[in-house]
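**Student:** I would like the atomic coordinates for the input below:
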Amino acid sequence: MSHALSELTAAGALVILFIALSFASPHFLTSDNLFNIGAQTAVIAIIATAQTMVIITKGIDLSVGSVAALSGVVGAIVVRDLGFSVWAATAVAIAVGAAAGLVNGLLVTVARIPPFIATLGTMSVGRGLVFIVTGSVGVYSLPESFQLLGNGEFLGLPFAVVLTAIVAVGVAFLLSQTRFGRYTYAMGSNLEAARRSGVPVRRHLTAVYVLAGVLVGLGGMIAASRVNSGQPNYGIALELDVIAAAVIGGASLFGGQGRIIGTLIGAFLIAVVRNGAVLLDISIHYQQVIVGVIIWAAVYFDQLRRQRLEARG
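**Tutor:** The predicted structure is shown next:
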């Protein structure tokens, strides 16, 4: 019931915002802008899906922005300098994300560093590597085929949206219908109880971070494809958007709770907020304020919901 309430609340806010922007800007409902919202939502949704899995385990991943940037930059470099196809480059970008996820997982499970600190370090390392690899200069002169993931179409739909749907369905099935999902929720609800029940905590938690890294790598490649370049500055403060999307959709920062359908609604809401702010010529700084307030409200609502559940229980 609490899942449904969070999702309905987020969906209601999205509908209201959608209607308001339709009246506020004549450019909002154009086909080009809706296509742009779809592609923008795809990147946020895929990376927010990764964040949701980590949050369910009672963790957090602050490195998603820098890892997405590094993955997209490396993908662009292997296309431009090594002649890789866009699919091979995507595989490389995913591998970069998976490697970062493995580092995060090992830092949390083997080194026993709290997720906040571990991923904060990875965020710094990842951003530094991006600037080292690129020399702080964007990766340009890419073939037109590089735009397939971010700007291509499949059956009239943005290709990025199709990829998002595949990812969302796959991860939702994984979390709701498999042992992987049961272990993930169990660890977030009570780590010690999960360990005593026979859950291989270290191995499973590492696997969660690796899978999250895979999705971040894919999201970074889509983002690079959208602008047909590898941008070393991409993803700064992206962690705010994806955390907001996950929490708005019902994922609890206290662990053990969250669904992908809610995350998708949250991601769409954040993308529409960003898009509407651009159309209304609202400064990027004010956009950050808006997202921050949304996070406050979502976390406060989550706390109230948990207090009510505890009072009933």
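
**Student:** Only C-alpha atoms from now on, for both contacts and neighbour counts.
**Tutor:** OK.

**Student:** Which parts of the stretch 1-150 of the chain are helices?
**Tutor:** Taking DSSP state H, counting those that start in this stretch as the criterion, the stretch 1-150 of the chain carries its helices at 2-24, 31-56, 64-82, 86-109, 115-134, 148-151.

**Student:** quick one more, to check against the first:
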Amino acid sequence: MNNRSIVDFIKKYNTYLILVIVVIVCMLISPSFFTITNITNIGRQYAGLTIVSLGMLIVILTGGIDLSVGSIVALGSVTMALSLKSGIGMIPSIIITILIGFGGGIFSGFLVSKLKMPPFIVTLAMMTMARGAAFVISDGSPIKTPKNSIQLLGKSAIFGVPTIVVIAGIFIIMFFFIINYTSFGRIVVAIGSNEKAVHLSGIRVDLNKMAVYAIAGVCSAVGGIIVASRTGIGTPLYGTGMELDAIAACVIGGASLSGGQGSAVKIVVGVLVLALIGNIMNLLSVPSYPQDIIKGIIIIASTLLQTFTSARKNTV
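**Tutor:** Here you go, the predicted model:
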């Protein structure tokens, strides 16, 4: 294999190579890493982030950004806990929580698409409002869910696979199909590539943009439900920094922040990279603050690799 072939191979599979390298390093560092219990814990812990990252991806594909996802996760967990505590039942509580996420996404999408406000500013404001709403309705305190309610979802398994991991898998399949095999997915990618051309072709760019923010809001609300199912409580502190992890997963997964480029499968790989980094540092009892530094360095290194391979692709 010559140098050109090696570069082309790295260019095509860089995201997967990053994952393989991280897995090998984790296996060499800790004998406790590659065990059923540890792998299951990773799946449970990062199922919510996977779903949130998929919602972030579809926004990024249009050239936008959504900083509110972590706050909507918190609002979703609090809404779910309060609804269950009021005794209205599991299904109605889930529907109400999803509708709140949908409403927050639609509101952000309306401001971005109809009023032409910058996505960064709009979602930054929504991030503040959603977090504030979570604190207000919970009175700033964790809300414990009733016994034998949402916790059953977090503890149950289907053929040995945690149910919340199965749910995340369903979302991955749905997003893969939507992005690659539907007209909506093609329009979303086209908007990120050349929004003006899409508009001139007669497609309603504004409605499609509203839709992607609504989808991101729903994904965040589902993320809140998943988190509440794992812990049995809803709290306004959930989701802090999750928007940054979701963006990092998209970047590691090769999504372009300028829009028009991204893959649902590679974003899942990005989440796995973040999950493995966090997991191995926990196994090694690394304090949380150094973990953030190490994670940041790895994100920068991954981004540099993506930038290098993209530059090679453009010059070949």
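
**Student:** out of the helices of the stretch 1-150 of the first structure, deepest packed?
**Tutor:** The highest average neighbour count among the helices of the stretch 1-150 of the first structure, using mean count of other CA atoms under 10 Å, belongs to helix 64-82 at a mean of 27.

**Student:** hmm, back to that, for residue 301 of the first structure, find the nearest of the helices of the stretch 1-150 of the first structure.
**Tutor:** Closest approach to residue 301 of the first structure among the helices of the stretch 1-150 of the first structure is made by helix 2-24 (8.8 Å; CA to CA).

**Student:** Take the helices of the stretch 1-150 of the first structure and lay them out in CSV including distance to residue 287 of the first structure.
**Tutor:** Shown next, in CSV, are the helices of the stretch 1-150 of the first structure (distance: least, CA to CA, whole Å):
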stretch, distance to residue 287 of the first structure
helix 2-24, 15
helix 31-56, 15
helix 64-82, 17
helix 86-109, 27
helix 115-134, 22
helix 148-151, 23
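
**Student:** For residue 270 of the first structure, which of those is the nearest?
**Tutor:** Once those are compared by CA to CA, helix 31-56 is nearest, at 7.9 Å.

**Student:** hang on, the earlier thing: so which of the helices of the stretch 1-150 of the first structure comes closest to residue 312 of the first structure?
**Tutor:** helix 2-24 (12.8 Å).

**Student:** okay, stretch 29-49 of the first structure sits on what stretch of the second structure?
**Tutor:** Aligning stretch 29-49 of the first structure against the second structure (TM-score structural alignment) gives residues 34-54.

**Student:** closest one to residue 281 of the first structure among the helices of the stretch 1-150 of the first structure?
**Tutor:** Closest of the helices of the stretch 1-150 of the first structure to residue 281 of the first structure is helix 2-24, at 11.6 Å (criterion: CA to CA).

**Student:** Can you spell out which helices and strands pack onto the closest one?
**Tutor:** The helices and strands touching helix 2-24 of the first structure, judged by 3 or more CA pairs under 8 Å, 6 or more residues apart in numbering; DSSP states H and E, are helix 238-248, helix 260-279.

**Student:** Counting neighbours, what do you get for the closest residue to residue 105 of the second structure other than its chain neighbours?
**Tutor:** Leaving aside its sequence neighbours, residue 105 of the second structure sits nearest to residue 214 (CA to CA, 6 or more residues apart in numbering; 4.0 Å). Using other CA atoms under 10 Å, residue 214 of the second structure has 25 other residues around it.

**Student:** quick one: what's aligned to residue 214 of the second structure in the first structure?
**Tutor:** Using TM-score structural alignment, residue 214 of the second structure sits opposite residue 210 in the first structure.

**Student:** repeat for residue 96 of the second structure
**Tutor:** Aligning on TM-score structural alignment places residue 96 of the second structure opposite residue 92 in the first structure.

**Student:** Please tell me how far residue 121 of the second structure sits from residue 48 of the second structure.
**Tutor:** Separation of residue 121 of the second structure from residue 48 of the second structure (CA to CA, to the nearest Å) stands at 25 Å.

**Student:** now do residue 218 of the second structure
**Tutor:** 12 Å.

**Student:** likewise residue 187 of the second structure?
**Tutor:** The spacing between residue 187 of the second structure and residue 48 of the second structure, counted by CA to CA, is 27 Å.

**Student:** Same question for residue 84 of the second structure.
**Tutor:** 20 Å.

**Student:** swap in residue 278 of the second structure?
**Tutor:** Distance, residue 278 of the second structure to residue 48 of the second structure, using CA to CA: 15 Å.

**Student:** Just give me the neighbour total for residue 311 of the second structure.
**Tutor:** Residue 311 of the second structure: 12 neighbours (other CA under 10 Å).

**Student:** The first structure: which residue goes with that one?
**Tutor:** Using TM-score structural alignment, residue 311 of the second structure pairs with residue 307 in the first structure.

**Student:** Now name the helix or strand holding that match.
**Tutor:** helix 284-312 (DSSP states H and E).

**Student:** next one: residue 227 of the second structure
**Tutor:** Going by DSSP H and E, residue 227 of the second structure is part of helix 205-231.

**Student:** And the next helix or strand past that helix?
**Tutor:** Later in the chain than helix 205-231 of the second structure, the nearest helix or strand by DSSP H and E is strand 233-234.

**Student:** matching residues in the first structure for that next one?
**Tutor:** So strand 233-234 of the second structure sits over residues 229-230 in the first structure, by TM-score structural alignment.

**Student:** Quick check: buried residues in stretch 265-278 of the first structure?
**Tutor:** Neighbour-count burial for stretch 265-278 of the first structure, counted by 16 or more other CA atoms under 10 Å, picks out 265-277.
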